[in-house]
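Asker: Kindly return the folded structure for what I paste below:
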Amino acid sequence: MWEEALRSAPPHAIALSLQSLRVADQREPANSVVWCPASQLVSCPRPFTRLLGCTSRSWPRSDHDDPLIPHHLLERRKLHPVSTAERDRLHFEIIRAQTSEQLVLSRAQRNARGSQLSPSTLWPGDTVVHKRDRVPEHAFSEADRLLARALDAGQLAHVRQAQLCWRNWQRRADLTAHDGLSDANHPAIEAALVRVQSTTSLQRLLRDPLGFVWRYALGWRSARQEPEPLELDLTSFGELVHELISGAISALEPTPGFARASANEIEAAIEGASAAVLTSWPLQRSVPPPILWRHTVKEAARRTAKGLASDDLVRSDTRSWTEVPFGQIDLISEQVPWNATSAVPIEPTGLIFGGRMDRLDIRATGDAARITDYKSIKPPPKAQRITLGQGRELQRVLYAIAVRALLPEVGTVVARLVYLTDDPATFELKGDELDDAITHAIDYLSAATTILRSGRLAPRWEKDAFYDDMRLALPADRESYLRRKASEFRAANQQLNKLWSAAT
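Answerer: Below is the predicted model:
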């Protein structure tokens, strides 16, 4: 198999060639189970046969124009004296007559979109269709028995709870325990709030208080499947770009220093970081096939170079750090400008948080600092007006709070977003604008903690795919469910509705 795959493609594309490889199994078809069209089965009938796809749309098939010689150029019957449907019927009769032991017919009742399919005209006319919710003569399993005996099922606690949940979702318009209502100051919620928060958890707290409880109070996690990818998803690609930025700046600090490095030195540092990632990532996680993986790293390096080259000129005595930790209790030691184990309080919310900043620049005099949060995507429309972004762009504001708390001697703080696209775009918050953003962020975080402690939790009305990774916890018909209880849900989330509906 390896030799055959190498004949069809170079060694670097071995992963792709193996996927499409077809190798003979050296088995005699007459002594083996075969999978073939009905037209081929006619020439070699079997004692046991199963025919699949016996629906009106699949078999017998209808005639279609020849793509090379349409009917208006040459009559169809001159090319094929017998119609396709007649040939299918003849094949079916031969297979049925020659199958000596057992012939099984199979068909789908619905198509991929859920529409009902009718049986083929070849299907026996005396067929009895058994519905799935019928009462069976003999129970096949415990679930089958409970389905047939509603009184038995109604005595089980989990069945009664499921029925109560359905009634609360479908028949009641008020807020119930199955929507998110809980006891005020619940111990599990208090435990989730007093832990050291991350920027991700604080974002979820602002964007989806009920989702915060699911994730951090109840410990729910959405299932993540990681098949062999042909390309990295947006999150993984962003992590790749961040790692290249961190590796390049770390290689230049403290000597000669990123602010003093030449273009050639920055390019060499990016190449070194790319070479390290090229070999380390495949050992730790799923990456595309080798050729595509090299192209992905090259594209990430290109965006990294453009992003670093787009920086404004800074003073040569400026020191730069990347992936700067704070609030990391288990961290032993790192070269950072503060105590990396110190968590940052957000007063008066009672929350404390930690994390890692993408990049931090501090002047040698210690009077000014600049925070950079990198994004590997295109900037959204009107990005220059974004401050909190309805809670999505919270990192740079939180990082500004952290810098002011951990470096009280710094007088000027600039927090910026850098989008690493073909034309890198930078958006800054500083001065009064940054102060207002910090004030609003603290107010909204206080409102979110108040909602959690009150116990009146509810799903968000607004659609948000990014925070919808656990939608299985909500009814399948989510839209009608949210519409039915819209007034109650909006009232429960009233203190955050202004944030969610804000344009920036």
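
Asker: hey, let's count contacts and neighbours off CA atoms from now on
Answerer: OK.

Asker: For whichever helix or strand residue 433 is part of, what is the distance to the chain centroid?
Answerer: For residue 433, the host element (DSSP states H and E) is helix 431-454. Centre-to-centre, helix 431-454 and its host chain are 28 Å apart (C-alpha atoms, centre = their mean, to the nearest Å).

Asker: who touches that helix?
Answerer: For helix 431-454, the external contacting residues (C-alpha atoms under 8 Å, 6 or more residues apart in numbering) are 183-186, 189-190, 193, 202, 205-206, 209, 346-349, 387-388, 394, 397-398, 401, 412-415, 457, 492-493, 495-496, 499.

Asker: Please generate a structure for the following sequence too, so the two can be compared:
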Amino acid sequence: MHSANSLRKLLRDPLGFVWRYGLGLQAADSSQETLTLDDRAFGNLMHEVLELAVIALEAGDGAASSEAARRAALEGAVRAVADAWERGRAIPPAVVWRRVLGDVSVASWSALTHPDDAYEGQSSWVEVPFGGRGPKRAGGAVPWDPDLPVEIPGTGFRISGYIDRLDLSGDRASARVRDYKTGKPRGSDDVLAGGRELQRCIYGYAARVLLGGDVAIDASLHYPRERTCIALERPDAALADLARHLAAAGRSLGAGNALPGPDTEAGWNDLAFALPANAGEVYCPRKRASATAALGDAALVWEAP
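Answerer: I've put the predicted structure just below:
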């Protein structure tokens, strides 16, 4: 069973894929003391706030909620999530924490008020499980059977995960799939982006499988800080390209090619401790050409738009 993250690692860091998912290597938890939140933690915080806010709105008028109702839902969500984090996690000093919560509120408000046209009879869900995952909250409503399998055609890879947000029309003929991002927006021409961007394709495909082949899917990356949505154009072609690259990566790994890839030498690689010292400057560049040649077709995804 795979997620978008594990498949990205397979495509862009076969060596790290084996270390993480084959040998169980992982970095030590350094979150016991923190002066700020990294991008991943900030994203998790924003996702939790949006989840509670949307749940509160769906209990009322949903997509037709007034501005006052949206603000009230957001303020309540921020208070609840902040309280949970303060009781159960390491958080930054008070002055930094207040600034972080303010930034999260601004980004979340942008997401809640993005000018999408509401579907007729629209219902919305957040953190929507699929592929065998269970709801994150006890008794949480879901628009499909989350235990149904979802397999990328022609690859043998089953996928599972949580869709950040799903808007569904009352007649279940149209669906909007959103993946929230807190980083720098990708280019509008990016599709797989060298194997770095898989969520739109995977989540849109999962929604189509579970809702039915006739549903019209609008899958996009949503950057609340920039109030920008980048839609996936030609999703069927994107899925076909992804399936081809995953099949090549699977064959290559099965042949024993657990070799470094572009993400191996990335500065944020949390498994860099298992590489030779200064690997990004010496070891990885020295191995790059040989690793690329040995991987063959499995390395073509690195050049995919």
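
Asker: Could you tell me which of the contacts of helix 431-454 of structure 1 are located in strands?
Answerer: 346, 412-415 (DSSP state E).

Asker: Can you say which of the residues you listed are buried?
Answerer: Buried subset of those (neighbour count, 16 or more other C-alpha atoms under 10 Å): 346, 413-415.

Asker: Adding distance to residue 320 of structure 1, write those residues out as a markdown table.
Answerer: As requested, these are exported to a markdown table (distance: C-alpha to C-alpha, whole Å):
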| residue | distance to residue 320 of structure 1 |
| --- | --- |
| 346 | 26 |
| 413 | 14 |
| 414 | 14 |
| 415 | 14 |
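
Asker: May I ask which two of those are separated the most?
Answerer: 346 and 414 (18.9 Å; C-alpha to C-alpha).

Asker: So which residues of structure 2 form strands?
Answerer: Ranges of strands within structure 2 are 123-130, 161-168, 174-180, 216-223, 228-231, based on DSSP E.

Asker: would you turn these into CSV with distance to residue 50 of structure 2?
Answerer: Output for the strands of structure 2, formatted as CSV (distance: least, C-alpha to C-alpha, whole Å):
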stretch, distance to residue 50 of structure 2
strand 123-130, 8
strand 161-168, 9
strand 174-180, 10
strand 216-223, 13
strand 228-231, 16
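
Asker: Indicate which one of those is closest to residue 142 of structure 2.
Answerer: strand 123-130 (6.5 Å).

Asker: after superposition, how close is the closest one to structure 1?
Answerer: In the superposition against structure 1, strand 123-130 of structure 2 averages 0.6 Å from its aligned positions (mean C-alpha distance after the TM-score superposition for structure 1).

Asker: Read off where that strand ends up in structure 1.
Answerer: In the comparison with structure 1, strand 123-130 of structure 2 aligns to the range 319-326 (TM-score structural alignment).

Asker: what about residue 391 of structure 1, distance to residue 206 of structure 1?
Answerer: To residue 206 of structure 1, residue 391 of structure 1 is 6 Å away according to C-alpha to C-alpha, to the nearest Å.

Asker: do the same with residue 86 of structure 1
Answerer: Counting by C-alpha to C-alpha, the gap from residue 86 of structure 1 to residue 206 of structure 1 is 65 Å.

Asker: who's more crowded, the two?
Answerer: Ranked by neighbour count (other C-alpha atoms under 10 Å), residue 86 of structure 1 and residue 206 place residue 206 first, with 25 against 14.

Asker: quick one: what's aligned to the more buried one in structure 2?
Answerer: Aligned partner of residue 206 of structure 1 by TM-score structural alignment: residue 11.

Asker: hmm, back to that, which among the contacts of helix 431-454 of structure 1 count as buried?
Answerer: When the contacts of helix 431-454 of structure 1 are checked for burial by 16+ other C-alpha under 10 Å, the buried set is 189, 193, 202, 205-206, 209, 346, 349, 387-388, 394, 397-398, 401, 413-415, 457, 492-493, 495-496, 499.

Asker: out of those residues, which are inside helices?
Answerer: 189, 193, 202, 205-206, 209, 397-398, 401, 492, 495-496, 499 (DSSP state H).

Asker: Distance to residue 240 of structure 1 for the residues you listed - can I get that in a markdown table?
Answerer: A markdown table is the format used below for these (distance: C-alpha to C-alpha, whole Å):
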| residue | distance to residue 240 of structure 1 |
| --- | --- |
| 189 | 34 |
| 193 | 31 |
| 202 | 23 |
| 205 | 26 |
| 206 | 27 |
| 209 | 30 |
| 397 | 23 |
| 398 | 23 |
| 401 | 27 |
| 492 | 39 |
| 495 | 37 |
| 496 | 33 |
| 499 | 31 |
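
Asker: Quick check: the farthest pair among the residues you listed?
Answerer: 401 and 492 (28.5 Å).

Asker: Next up, the contacts around the nearest residue to residue 213 of structure 1 once chain neighbours are set aside.
Answerer: Leaving aside its sequence neighbours, residue 213 of structure 1 sits nearest to residue 189 (C-alpha to C-alpha, 6 or more residues apart in numbering; 6.6 Å). Residues near residue 189 of structure 1 by C-alpha under 8 Å, 6+ apart: 213, 217, 452-453.

Asker: Make JSON lines out of those residues and add distance to residue 253 of structure 1.
Answerer: Supplementary listing: those in JSON lines, determined by distance: C-alpha to C-alpha, whole Å:
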{"residue": "213", "distance to residue 253 of structure 1": "41"}
{"residue": "217", "distance to residue 253 of structure 1": "40"}
{"residue": "452", "distance to residue 253 of structure 1": "44"}
{"residue": "453", "distance to residue 253 of structure 1": "45"}
